[in-house]
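Participant: sequence-free structure coming up:
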């Protein structure tokens, strides 16, 4: 089968008197039958090219599925008289939401069986479940298209009946007032998907009657509604990349007038929770780049009344905090690792929970109870499956409630993980987290998969994956490059990988790859790269800069047409991301974006083997970005390497909704790496 050739229909794009010609702009129309036909032709081509791996893909899928315990359930947590858990049953793609009253020995109550609810749908996802304070009702949100546009419905948990109330075009975000009849929810623009409005709904009324209580007019901001851990306040959060603003009312009085916590100040980020007579605030106020903890009386929350609790530390990022009756718990990131610190309000207790592994990931879990000595956290490493742990903050006694069960012959002692550091071209040390099987010998002939993300300040923590074992057991080394643009080494790590410093992200990845080659962990012939979404942008930029560095790459739902997308404020995410990428309506940012945008910088040269994935209904990165990119690469590249585009015609940014169905997509990607590797041997 010959590779599909997308027709050229040149469109002239003029900005700042600069002319760009986009031959494939016409693909920006999912309602056009010709577009669908082209995507289906690409899918058929991918299937034909990968046909020799059909058995391998099936084997990979079966072994990945086999390692996952089918009849599994989460660790129960108690909240407001009930124990809550989610459960999976054998043969089920979706979870069951379950609760038991007062005791774990009580009769099981199935609130939602998503396997039954999903019947007849190609895609089905519950976004949230929120139980009323009196435990009789539950709001739940459903997306059946994969555009992250949710319909909220309400179920009577006593009778099992679904109320007639139906709230459409929401984000799925919903909060109950304490009167058990009022809910607040957020609504998004149906075209841009920007969450901009908060409505109040009274049970038994129609959505048309709902009261708009807040609308965010700044197109760079998004809104959501939440509740303090104390359950005493309902909060409307409005935030952009750089700035936050909150409003609140007592949860007992949903009719109350909303009070602004602190008016937005450009560049000041903050979030808060409630404890007794104070709100505790995590903020970067006064140039606290790595954030600090402050508090303010409930009676006056303006910024002039904020009092310092934990000062700013230039070496340590204060990521979050948890309030208890007798304790303040903080999560702090230092040298790429998270630490949990415990401090009692009376200062008699002050210590850090110890962890033994060189590279690990830890974070607080569900802690809804205020009056307790126990904190629950989750721990993992690249060799240690996820563990749910209850830790007594007074006695320091640790109880492992559950370690993720990996079926088959898995033994974590057969694998090794470590942290290594690569020097970037500007002298900065970049951390890499590495995992491999103990008997794998790094050499020039060892296959290695390098992964990174590097945007939005998201730290790519070193976590366990039972799926990844299918590569490790076949001799692969897997490495996460903690490049700038994430927040792995503190807030400055993020600031130095965004806006007009975005290229640091790409250069870091290249320098990490070259370091791994120099230290003979692998060679270019056996080096592979993967990234998704903004990480797909990373992959696209890197192969333009260093096309011969990798033997093969997989770009998942890649953000590759940066300039055109960021100039189009009618599509999702654009306006809210000006503080991440820059606003190309300004010449300086336009020129900088254009200099690295993967789509704009495709050239007549050789590229590595490539597999590109997307979803027709993607709400984050529109399908036409990867589709146009592949079409342009096909036309311009000078090599005979594989170039494959796989579009999930029924899903969006996150792929298939089923628990196991998504493994087929991973199996295709792993088969791609293994196919390329086997061709070398």
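Facilitator: Thanks, I have it. Only a predicted model underlies this, so the values are computations on that prediction, with no experimental measurement involved. Numbering: from 1, shown residues only.

Participant: only C-alpha atoms for contact and neighbour calcs from this point on.
Facilitator: Will do.

Participant: residues touching residue 312, list them.
Facilitator: Contacts for residue 312 (Cα atoms under 8 Å, 6 or more residues apart in numbering) come out as 288, 289, 290, 291, 292, 293.

Participant: do you know how far it is from residue 278?
Facilitator: As for residue 312, its distance to residue 278 is 20 Å (criterion: Cα to Cα, to the nearest Å).

Participant: And for residue 144?
Facilitator: From residue 144 across to residue 278, the span is 42 Å (Cα to Cα).

Participant: Report the contact partners of the residue lying closest to residue 323 once chain neighbours are set aside.
Facilitator: Among residues not flanking residue 323 along the chain, residue 329 sits closest, at 6.5 Å (Cα to Cα, 6 or more residues apart in numbering). Neighbour list for residue 329: 321, 322, 323, 340, 341, 342, 343 [criterion: Cα under 8 Å, 6+ apart].

Participant: Now render these as TSV, adding distance to residue 664.
Facilitator: As requested, those are exported to TSV (distance: Cα to Cα, whole Å):
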residue	distance to residue 664
321	38
322	38
323	42
340	37
341	40
342	43
343	46
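
Participant: Let's have those residues in CSV, adding distance to residue 504, neighbour count and secondary structure.
Facilitator: Formatted as CSV, the contacts of residue 329 follow (distance: Cα to Cα, whole Å; neighbours: other Cα atoms under 10 Å; DSSP: H, G, I helix; E, B strand; the rest coil):
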residue, distance to residue 504, neighbour count, secondary structure
321, 30, 19, strand
322, 34, 18, strand
323, 37, 20, strand
340, 30, 20, strand
341, 32, 17, strand
342, 36, 20, strand
343, 38, 18, strand
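
Participant: another one to put next to it:
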């Protein structure tokens, strides 16, 4: 039961007129954007104090949930070692420590492909600690590692640290023989820096004033960063850049991309100052990515592209002449969305989606056939990862589902055997058999069938049979990002209290192929919101839940979804949790000086120069459409002061406007954090416990 509602902080109304396309909009809360203004900070602190007051009665529940998460987690643990060069690399966690410890141990022999069995709490023979996040984070409220790479010879470590949450990292290089850092210090870099194969150089990227990664640099180890060479610069504000070496170590690949167009450049690893050579010149609307292989002694590129192939096609071209003849390896098949191809010496791994699930297979260079890996569960997530070696006999892959904890396998390519290396420990009496999962389908207003994933604890009965159940409905629906059926320890605290967890796989995501994405962006963005509403109505009509027992959650672009459905169908939800929500989208997308705005025009449209886009976005942007006389569900917005992707000001303005029309809206602003929230695993558990406790309170289960 909730405590008595007291008035929240009232943001002062300071009218500011915004004029575009003959439309004058008076925004009374835009002044909250002035992050350095003491009055703004005071308002955010007042919001936090109010949220603390309104949720004080949940403190015991929050602590119980935190202890449940902690009690189910093996706090002292180790990851499965990954082979690279002469070492096994792995991470370890220690009870009571916030951050991971990065380590390595030597191979038993050059033919050793079986990772050592590591026992939590037991010393590993020959272990070398490369970086202890707890030491690096000491004295800082926030810590994030954005780059981590070891030179091919194993002699040096490259690492990048962010202590603010703004995703700008300071790069350093550590001599692993002495444990000392070199004098090299490179500030304000983007994530993902790496050594060159010979270890002489570091390749890194920097961002422009709008936080767009736009320049690739070459740093020679042991020199002053002021003399670093610029390898590539992208002047077009619509494109971001990145760089990395092929697994074969033959090439540096510089990637340039927007939401709808891409281009890649090759630079020989043996001559990194050479002029980058475009693989295919960019063409508006054409996306591609290339991976290098050596087939029958010839350098080739496997190129995944959508040129005349909506769900993508795979072709092979000569690396020396990539614009020459294309050999089709995997033709375009509608409904089979090719996602990625990763080349190894003897075969490649292909990732794709079909029938709403991510799948993977082994591509034979000789025949072009793909051997699909099969799994038993109806819903699951599987993908390759942690495979740095060029010529391994096995592929490391991760697997999991709503009920199966994260699992690591080595797949023996020659025999097709799965070697279980580790399954995430869930302490206590957890049993996958105690939980059920299934796929339902809702029907959207236009007749489109929208997939819905559900997971629940069986002892409470199957959803839709018997009395209505409490439901936690999650959604995202942007950037072709798919929400996979993955396992969550924290989610058990909801399931074990009888809550059904559901995911609405709405258009704008990638679950059902590229067309699914296309039908939920630009001028069809409203489909994302109406699909979510259709799923909510389906769950109510099917007897799974009722509006009084239905809460919704989404973050970032999914937070925009939350704000939109709050305006579209407030009567369907008891509560809405919006995490770092993109709720003032029109204001943001109108200002090209803000982070990533111009890049975002391919996703949302360009309201600055196109009146029709302006009108369409204004019709759905949550902040613009908060209505008088509406009974809104209870709303909790969570944000971070240093978030550079979705500024704190968006949820701050949104909550102010909601409260002005009488809504019960709370704002929680982390004052030292970024887009991903607080850092440190215990801090993250406390944050999630806060959110879960609020959700349970809305559902009337705070005492459960």
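Facilitator: All right, it came through fine. Since the model is a prediction, treat every value here as computed from it, not as a measurement.

Participant: circling back: just flag the most distant two among the contacts of residue 312 of the first structure.
Facilitator: Spanning the widest gap among the contacts of residue 312 of the first structure are 289 and 293, at 12.2 Å by Cα to Cα.

Participant: Now name the helix or strand holding the residue mapped onto residue 273 of the first structure from the second structure.
Facilitator: Matched by TM-score structural alignment, residue 273 of the first structure corresponds to residue 291 in the second structure. If you go by DSSP states H and E, residue 291 of the second structure is part of strand 288-295.

Participant: any idea how far residue 57 of the second structure is from the aligned residue in the second structure for the residue nearest to residue 323 of the first structure?
Facilitator: Alignment note (TM-score structural alignment): residue 329 of the first structure maps to residue 349 of the second structure. Distance from residue 349 of the second structure to residue 57 of the second structure, counting by Cα to Cα: 52 Å.

Participant: Just give me the closest of the contacts of residue 312 of the first structure to residue 469 of the first structure.
Facilitator: Closest approach to residue 469 of the first structure among those (Cα to Cα): residue 290, at 35.3 Å.

Participant: what lines up against the closest one once you look at the second structure?
Facilitator: When the second structure is aligned by TM-score structural alignment, residue 290 of the first structure is paired with residue 311.

Participant: Give me the nearest residue to that match, chain neighbours excluded.
Facilitator: Once flanking residues are discounted, residue 311 of the second structure sits nearest to residue 337: 4.5 Å by Cα to Cα, 6+ apart.

Participant: which residues touch the one you found?
Facilitator: Counted by Cα under 8 Å, 6+ apart, residue 337 of the second structure has contacts 311, 312, 352, 353, 354, 513, 514.

Participant: burial measure for residue 657 of the first structure, as a count.
Facilitator: Neighbour count for residue 657 of the first structure, taken as other Cα atoms under 10 Å: 22.

Participant: Test my guess that it contacts residue 127.
Facilitator: No - if you go by Cα atoms under 8 Å, residue 657 of the first structure and residue 127 don't touch, sitting 11.3 Å apart.

Participant: All the helices of the second structure, in order from the start?
Facilitator: Taking DSSP state H, the helices of the second structure run over residues 38-54, 59-72, 133-137, 492-495, 514-518, 526-541, 557-568, 585-589, 597-604, 611-620, 649-660, 681-698.

Participant: I'd like the ones you listed as JSON lines, with mean neighbour count and distance to residue 29 of the second structure appended.
Facilitator: Converted to JSON lines, these look like this (neighbours: other Cα atoms under 10 Å; distance: least, Cα to Cα, whole Å):
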{"stretch": "helix 38-54", "mean neighbour count": "17", "distance to residue 29 of the second structure": "11"}
{"stretch": "helix 59-72", "mean neighbour count": "18", "distance to residue 29 of the second structure": "31"}
{"stretch": "helix 133-137", "mean neighbour count": "16", "distance to residue 29 of the second structure": "36"}
{"stretch": "helix 492-495", "mean neighbour count": "22", "distance to residue 29 of the second structure": "36"}
{"stretch": "helix 514-518", "mean neighbour count": "22", "distance to residue 29 of the second structure": "33"}
{"stretch": "helix 526-541", "mean neighbour count": "23", "distance to residue 29 of the second structure": "25"}
{"stretch": "helix 557-568", "mean neighbour count": "26", "distance to residue 29 of the second structure": "17"}
{"stretch": "helix 585-589", "mean neighbour count": "22", "distance to residue 29 of the second structure": "12"}
{"stretch": "helix 597-604", "mean neighbour count": "21", "distance to residue 29 of the second structure": "20"}
{"stretch": "helix 611-620", "mean neighbour count": "18", "distance to residue 29 of the second structure": "17"}
{"stretch": "helix 649-660", "mean neighbour count": "24", "distance to residue 29 of the second structure": "6"}
{"stretch": "helix 681-698", "mean neighbour count": "20", "distance to residue 29 of the second structure": "26"}
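
Participant: give the contact list for the counterpart of residue 522 of the second structure in the first structure.
Facilitator: Counting by TM-score structural alignment, residue 522 of the second structure lines up with residue 499 in the first structure. Residue 499 of the first structure is in contact with 579, 580, 581, 582, 589, counting by Cα under 8 Å, 6+ apart.

Participant: Recalculate using a threshold of 6 Å.
Facilitator: Residue 499 of the first structure sits next to 580, 581, 582 when contact means Cα atoms under 6 Å, 6 or more residues apart in numbering.

Participant: what's the spacing between the nearest residue to it once chain neighbours are set aside and residue 596 of the first structure?
Facilitator: The shortest distance from residue 499 of the first structure to any non-neighbouring residue, by Cα to Cα, 6+ apart, is to residue 581 (4.5 Å). Using Cα to Cα, residue 581 of the first structure is found at 11 Å from residue 596 of the first structure.

Participant: and the longest strand that the first structure contains, which stretch of the second structure?
Facilitator: For the first structure, the strand with the greatest residue count under DSSP state E is strand 162-176. Here strand 162-176 of the first structure aligns to the second structure at residues 181-195, judged by TM-score structural alignment.

Participant: Could you list the buried residues of that stretch?
Facilitator: For stretch 181-195 of the second structure, burial by neighbour count (16 or more other Cα atoms under 10 Å) applies to 184, 186, 188, 189, 190, 191, 192, 193, 194, 195.

Participant: Neighbours of the counterpart of residue 422 of the first structure in the second structure, how many?
Facilitator: Under the alignment (TM-score structural alignment), residue 422 of the first structure pairs with residue 442 in the second structure. The number of residues packed near residue 442 of the second structure is 23, by other Cα under 10 Å.

Participant: ok, residue 442 of the second structure touching residue 450?
Facilitator: Yes - taking contacts as Cα atoms under 6 Å, residue 442 of the second structure lies within contact range of residue 450: 5.0 Å.
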